[in-house]
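Novice: Sequence plus predicted model, see below.
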Amino acid sequence: MKNVTVTMDEATLRKARVAAASEGKSLSRFIAETIERRVGRPLSQREALDRFLAGPLMDLTDESGRAPSRDELHDG
């Protein structure tokens, strides 16, 4: 990990300190996690699976609303 200097106005710093304390985190950890949520970070295998499973279901029905049979799904 690298150290970074961040400059902000006093009011923003006060709000950030209160928010960090309310989450039981250091200001450094709070800022790092906030930035990670904003710019992203590599997902763990579990996080990726959870995100995939939480997504929309695949629509496998045809134009008439009929779902494929087991044999049709496993053909080819």
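Specialist: Great, that's in hand.
Novice: going forward, measure contacts between C-alpha atoms and count neighbours the same way
Specialist: Noted.
Novice: Name the next helix or strand following the helix or strand harbouring Ala11 along the chain.
Specialist: Per DSSP states H and E, Ala11 falls inside helix 10-22. Heading C-terminal from helix 10-22, the first helix or strand you meet, by DSSP H and E, is helix 27-39.
Novice: next, the one to line up against it:
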Amino acid sequence: MSESIFFNQGDALAQDFDFSAARRSAQIYKTQHEIQGGLVVAKNDDGKFSVFYESDASVKSDEGKAGKERYTVLERL
């Protein structure tokens, strides 16, 4: 079951066209920074994988507001 969430693309901590590379970046970021909450690895319609703070998620579509884009969450870290 896929979960679609809206994120501002500019808030991404890392981006890559390879899921493994994006996931690795998320794990490295998480070990090097003290964060509240989790991280998510998500994929947009263009096939780009991005890492976001889970707390930056917007369940409702804010289309037309600050570049929110739909992402499918693939993994929570």
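Specialist: Received, thanks. Remember, predicted model here, so these are calculated numbers, not experimental data.
Novice: tm score of chain vs chain?
Specialist: Once superposed, chain against chain, the TM-score is 0.25 (TM-score structural alignment, normalised by the length of the first structure); 29 aligned residues with a CA RMSD of 3.6 Å.
Novice: rewinding a little: going by neighbour count, list what's buried in the helix holding Ala11 of the first structure.
Specialist: Buried residues in helix 10-22 of the first structure, counted by 16 or more other CA atoms under 10 Å: Ala16, Arg17, Ala20.
Novice: Which one of those is nearest to Phe30 of the first structure?
Specialist: The shortest approach to Phe30 of the first structure among the buried residues of helix 10-22 of the first structure belongs to Ala20, at 5.4 Å (CA to CA).
Novice: check contacts around Ser28 of the first structure.
Specialist: Residues near Ser28 of the first structure by CA atoms under 8 Å, 6 or more residues apart in numbering: none.
Novice: Can you give me the distance of it to Phe52 of the first structure?
Specialist: Distance of Ser28 of the first structure to Phe52 of the first structure, computed by CA to CA, to the nearest Å: 30 Å.
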